[in-house]
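A.B. asks: for reference, the sequence and a predicted model appear below.
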Amino acid sequence: MLEPLLPKGARAGRPPVWPRRRLIDGIRFRVRTGVPWRDVPVEYGPWGRIYDLFRRWQRNGTWHRILSRLRALAEAKGPVDPQARERLHPHRLSRNTPPIQGKCPEVSLLQHPLVT
């Protein structure tokens, strides 16, 4: 589902050492758990490479395009259940609680049920 939205590798040459899917899983692990980048398990790849991919896609708008596409898919499925937010985010105690400042939309994107 996300493959058409991801940037294509334009460079010819040596194949990547770490598969992109594994690096994306590392980004999702970091976002889901909230650990520092340096504490992402090595099984996802080197933390510097994972962080580099995250920042590169953040700067070039890839995360924004993916989020827009996922929102469009969700809206096409019909109205959203009003209690869905509470089910997806049980840590939110009140609807009146303001969102955490500085949280980028990429974080909510990676926790989206269509991404998992």
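C.D. replies: That came in fine, so what should we check first?

A.B. asks: CA atoms for contacts and neighbours, from now on please.
C.D. replies: Noted.

A.B. asks: mind listing what Gln58 touches?
C.D. replies: 64, 106 (CA atoms under 8 Å, 6 or more residues apart in numbering).

A.B. asks: repeat the analysis, applying 10 Å as the threshold.
C.D. replies: Applying CA atoms under 10 Å, 6 or more residues apart in numbering, we find Gln58 in contact with 52, 64, 104-106.

A.B. asks: and the gap between it and His64?
C.D. replies: Going from Gln58 to His64 by CA to CA, to the nearest Å gives 8 Å.

A.B. asks: let's bring in a second model and compare:
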Amino acid sequence: MTRTVFLTDSQWSLIEQLMPPAAAKGGRPFQDHRRVVEGIIYRYRTGTPWRDLPESFGPWQTVWKRHHRFSGDGTWDKILTELLSQADAARLIEWEASVDSTVNRAHQHGTNLGRATGATSNYTNLLVEPPDHAIGRSRGGLTTKIHALCDANMRPLVLLLGTGQGGDSPMFPHVMSSLRVPRRGTGRPRTKPDRTLADKAYASQANRKLLCDRGIQAVIPEKSDHIANRKRRGGKGGQPPGFDKEAYKRRNVIERCFQAFKQWRGIATRYDKLAVNYRGGVILRTITI
């Protein structure tokens, strides 16, 4: 890797065959995909403004428009889905999933669009811009949350955006329902892990029931107030939920996954005005991982 070239030839060969055709029907042909993709990676890796991209990547407008197009038409998501399908066929995915969220500060250049207030999130349609642009005000100011689910090998499987002040527990059903890894050949896509590891923020009865109903082992510690309430009720409080302490120790993979994301400055700090574009950058980082 050099300062302006990130992908090796072997890595690009995996992505190249999944890129859109060089020329759309009846339209102008695309410029070289590899140069433009390297420009997009450079922008998110360094956090530089689009206008300040080195001339070696071509016109900055072309790089931005290509990223905006691929983020909005699902190209990045399709590439990631295909790579995950190949990884699953090669038995590289370990289906012990960890889920969590990370808060990212939104730069003032990414928060100057009008937006609806409230705690809505971009989980109904990943390719449609939410009215709040997935930006909310939390203790850290204007922020965006990345809700993620990764496997035991630190491989991201699901990535959703939410407002910074939004809770983790309400997003949990959307994260779990978004898991879909197609199988090679015949068979339905893989939509559930063997077990799910999460911290106390996800320790609601509704989340435990969701996992139980789907046959997924829940590895979630019990909150202290839940313990106190159960003991206060005595025999009517029921038995404590099962909890595998040894498995829970492996939940650190999701924190390491976020650390890998935030090595790219354009991900650690949100400079994008549009949530669709910012999530596209997050998906692109996932592709490189």
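C.D. replies: Arrived safely. Just so you know, these numbers come straight off a predicted model, no measurement behind them.

A.B. asks: quick TM-score on the pair, please.
C.D. replies: Laid over one another, the chains give 0.68 as their TM-score (TM-score structural alignment, normalised by the length of structure 1), with 105 aligned residues with a CA RMSD of 3.1 Å.

A.B. asks: residue ranges for the helices of the stretch 151-289 of structure 2, please.
C.D. replies: For the stretch 151-289 of structure 2, applying DSSP state H, counting those that start in this stretch gives helices covering 172-177, 205-213, 224-232, 245-248, 252-261, 265-268, 275-288.

A.B. asks: which neighbours do Gln58 and His64 of structure 1 have in common?
C.D. replies: Common neighbours of Gln58 of structure 1 and His64 (criterion: CA under 10 Å, 6+ apart): 104-106.

A.B. asks: can you get me a residue count around Ala76 of structure 1?
C.D. replies: Ala76 of structure 1 has 9 neighbours, counted by other CA atoms under 10 Å.

A.B. asks: ok, now Ile66 of structure 1?
C.D. replies: 21.

A.B. asks: just the one 3 residues further on next, same as before
C.D. replies: The burial count assigned to Arg69 of structure 1 is 15, neighbours taken as other CA under 10 Å.

A.B. asks: what lines up with it in structure 2?
C.D. replies: With TM-score structural alignment defining the correspondence, Arg69 of structure 1 maps onto Glu82 in structure 2.

A.B. asks: for that match, give its distance to Leu14 of structure 2.
C.D. replies: Taken as CA to CA, the span from Glu82 of structure 2 to Leu14 of structure 2 is 10 Å.

A.B. asks: check Arg232 of structure 2 too.
C.D. replies: In terms of CA to CA, Arg232 of structure 2 sits 57 Å off from Leu14 of structure 2.

A.B. asks: ok, Val37 of structure 2 next?
C.D. replies: Taking CA to CA, one finds Val37 of structure 2 at 13 Å from Leu14 of structure 2.

A.B. asks: who's more crowded, these two?
C.D. replies: Relative neighbour count places Val37 above the other of Val37 of structure 2 and Leu14, with 20 against 13, counting by other CA under 10 Å.

A.B. asks: what residue in structure 1 is paired with that one?
C.D. replies: Val37 of structure 2 maps onto Ile24 in structure 1, by TM-score structural alignment.

A.B. asks: which residues touch that match?
C.D. replies: 30, 44-45, 50-51, 53-54, 110.
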